[in-house]
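Enquirer: Below are the sequence and a predicted model; questions follow.
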Amino acid sequence: MQLVKLEANSVNFPEPEMALQEPNGLLAIGGDLTQPRLLSAYYQGIFPWFDPGEMILWWSPDPRAVLFPPERHVSRSLRRFMRQEPYRFTLNRAFADVVHACAQQRSEGTWIGQLVKHGYQDLHESGHAQSVEVWSGDELIGGMYGVSVGSLFCGESMFSRQINASKCAVMIFCQHFTHYGGELIDCQVLNPHTASLGAREIPRRQFLQLLSRLSKHQLPPECWLPQDLSPRYEDLPIVPRDRE
């Protein structure tokens, strides 16, 4: 398969099945992070990931990491921790701060440069990108951000400055998201952290089929209004001891 260079005057992408096997999922290069191109990508199961200052790379890996909210893992220790109510949670109150914190989180470097920050800020201001914030008092100590595509949420990055902050963000977001009809969270590529929360891999073909269906299910506008999130600790599923 030949890597495709995107045209400057078009937001069209090659079919995800054309992506390379090595590196897994690399589909295209070039283009930009304007709102039309980003939305075109996400609605086709494609996302950007590249080093700052380098050419933009577009990916659609096989398999795909996803989290079905009913399958989320809450260990007994995390459940006990959350029931102490150590943090408070908000939605879309500090999007730019969350993205900035995600960029600072990686000791090995980050792919979140100024181009990414500007592109996703534009998506946020148009209602397509959202953030979850975790607060200790007035201090932002954790969070996550991503892009909503109907009843699918494409998670992009998360950060944690205090114990369990990003785990709590995912759990509280799952409650809020499913309450309004959300069905699936895209985690892109599986890693130990997302796997510990219940994410698993499915074939790309299955993911694209789900995307085609879920992208047509728009959630109520009030789902994404800036708001405080109220945890419902009694609804947290518990991981069996043999799976902790």
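Expert: Structure received. Numbers count the residues shown, from 1 in each chain.

Enquirer: contacts and neighbour counts: CA atoms only from here.
Expert: Fine.

Enquirer: top helix in this structure by residue count?
Expert: Taking DSSP state H as the criterion, the chain has its longest helix at helix 165-179.

Enquirer: which secondary structure elements does that helix contact?
Expert: If you count contacts as 3 or more C-alpha pairs under 8 Å, 6 or more residues apart in numbering; DSSP states H and E, helix 165-179 packs onto strand 129-136, strand 139-149, strand 152-160.

Enquirer: For residue 55, find the nearest of the ones you listed.
Expert: Nearest to residue 55, of all the helices and strands packed on helix 165-179, is strand 152-160, at 18.9 Å by C-alpha to C-alpha.

Enquirer: What lies in contact with that closest one?
Expert: Outside strand 152-160, the residues that touch it by C-alpha atoms under 8 Å, 6 or more residues apart in numbering are 42, 98-99, 101-102, 105, 141-148, 165-166, 182-188, 211, 214-215.

Enquirer: Structure two is appended below for comparative analysis:
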Amino acid sequence: MRDTPPALTPELLINAYAAGVFPMSESRDDPEIFWVDPKLRGIIPLDQFHISRSLAKAMRKSEWRISYDTAFRDVMAGCADREETWISDTIFDLYSQLFDLGVAHSVEVWESETLVGGSYGIALGSAFFGESMFSRRTNASKMALAWLTDHLRECGYTLFDTQFLTPHLASLGGIEIPRVDYRAQLFKALQKPADFYSVETVASAQDVIQRTTQTS
């Protein structure tokens, strides 16, 4: 007889992230999830985020508005709005509960009142676990990550976990590290508190660019 797997709850997800694993689903309609623990983990060192000249120019000229935690479920829906997605209804519901508990957060990019990009993730201690991002305009996801990385740095976070490394993330300063190194960084980050709301104002494009240039 097979053991019954534990019920999926927000508390189980929090414990899983603290242990270094995260959930995925095979498809949008699959109610089951599986746990992932990559041998090589993608991270963005918070002092190595890269803003290219073209992105800096676009940030300075842009009239888009950035916000945090004002449209979490819409950001998740935007991230899931693709032909193939691991964000199932089960995962959507669980992370929505994590947001209600103050554990999950989002960054939004607005063109007037239209959501054109964003990213979301989980915060534990001084670790932030980036889950997904989306873009409906050129550079929208890059801007979301630029503001998010700056915000995490200013709020005292020490680890920005991206799970996997994609060419898109690599162009922004993302790297891969072995599982053992990731676990060591995660352990330290979980011991140090950070507060996503300790910085209440949204930084200007110039401030994000200047601080990123100074640290990278």
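Expert: Ah, there it is. Since we're looking at a predicted model, the values are computed, not measured.

Enquirer: where does the TM-score land?
Expert: After superposition, the two chains reach a TM-score of 0.90 (TM-score structural alignment, normalised by the length of the second structure), with 209 aligned residues with a C-alpha RMSD of 2.0 Å.

Enquirer: quick revisit: need the helices and strands packed on helix 165-179 of the first structure in JSON lines with mean neighbour count and distance to residue 50 of the first structure, can you?
Expert: Shown next, in JSON lines, are these (neighbours: other C-alpha atoms under 10 Å; distance: least, C-alpha to C-alpha, whole Å):
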{"stretch": "strand 129-136", "mean neighbour count": "24", "distance to residue 50 of the first structure": "19"}
{"stretch": "strand 139-149", "mean neighbour count": "23", "distance to residue 50 of the first structure": "16"}
{"stretch": "strand 152-160", "mean neighbour count": "22", "distance to residue 50 of the first structure": "13"}
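
Enquirer: for those strands, which one sits closest to residue 58 of the first structure?
Expert: Nearest to residue 58 of the first structure, of all those, is strand 152-160, at 13.6 Å by C-alpha to C-alpha.

Enquirer: which residues of the second structure does the closest one align to?
Expert: Using TM-score structural alignment, strand 152-160 of the first structure corresponds to residues 127-135 of the second structure.

Enquirer: Mean distance between that stretch and the first structure after superposition?
Expert: By mean C-alpha distance after the TM-score superposition for the first structure, the fitted stretch 127-135 of the second structure averages 0.4 Å away from its aligned residues in the first structure.

Enquirer: Spatially nearest residue to residue 27 of the second structure, not counting backbone neighbours?
Expert: Excluding the flanking residues, the one nearest residue 27 of the second structure by C-alpha to C-alpha, 6 or more residues apart in numbering is residue 86, at 5.0 Å.

Enquirer: Alignment lookup: the one you found to the first structure.
Expert: In the first structure, residue 86 of the second structure lines up with residue 111, judged by TM-score structural alignment.

Enquirer: again, but for residue 202 of the second structure
Expert: For residue 202 of the second structure, the aligned position in the first structure is residue 229, judged by TM-score structural alignment.

Enquirer: Show the contacting residues for the closest residue to residue 151 of the first structure other than its chain neighbours.
Expert: Excluding the flanking residues, the one nearest residue 151 of the first structure by C-alpha to C-alpha, 6+ apart is residue 182, at 4.4 Å. Contact criterion C-alpha under 8 Å, 6+ apart gives 150-153, 219 as the residues in contact with residue 182 of the first structure.

Enquirer: related to what we said a few turns ago, what separates the match of residue 202 of the second structure from residue 98 of the first structure, distance-wise?
Expert: Per C-alpha to C-alpha, to the nearest Å, residue 229 of the first structure is found 16 Å from residue 98 of the first structure.

Enquirer: More neighbours: these two, which one.
Expert: Taking neighbours as other C-alpha atoms under 10 Å, residue 229 of the first structure and residue 98 compare with residue 98 leading, 26 against 17.
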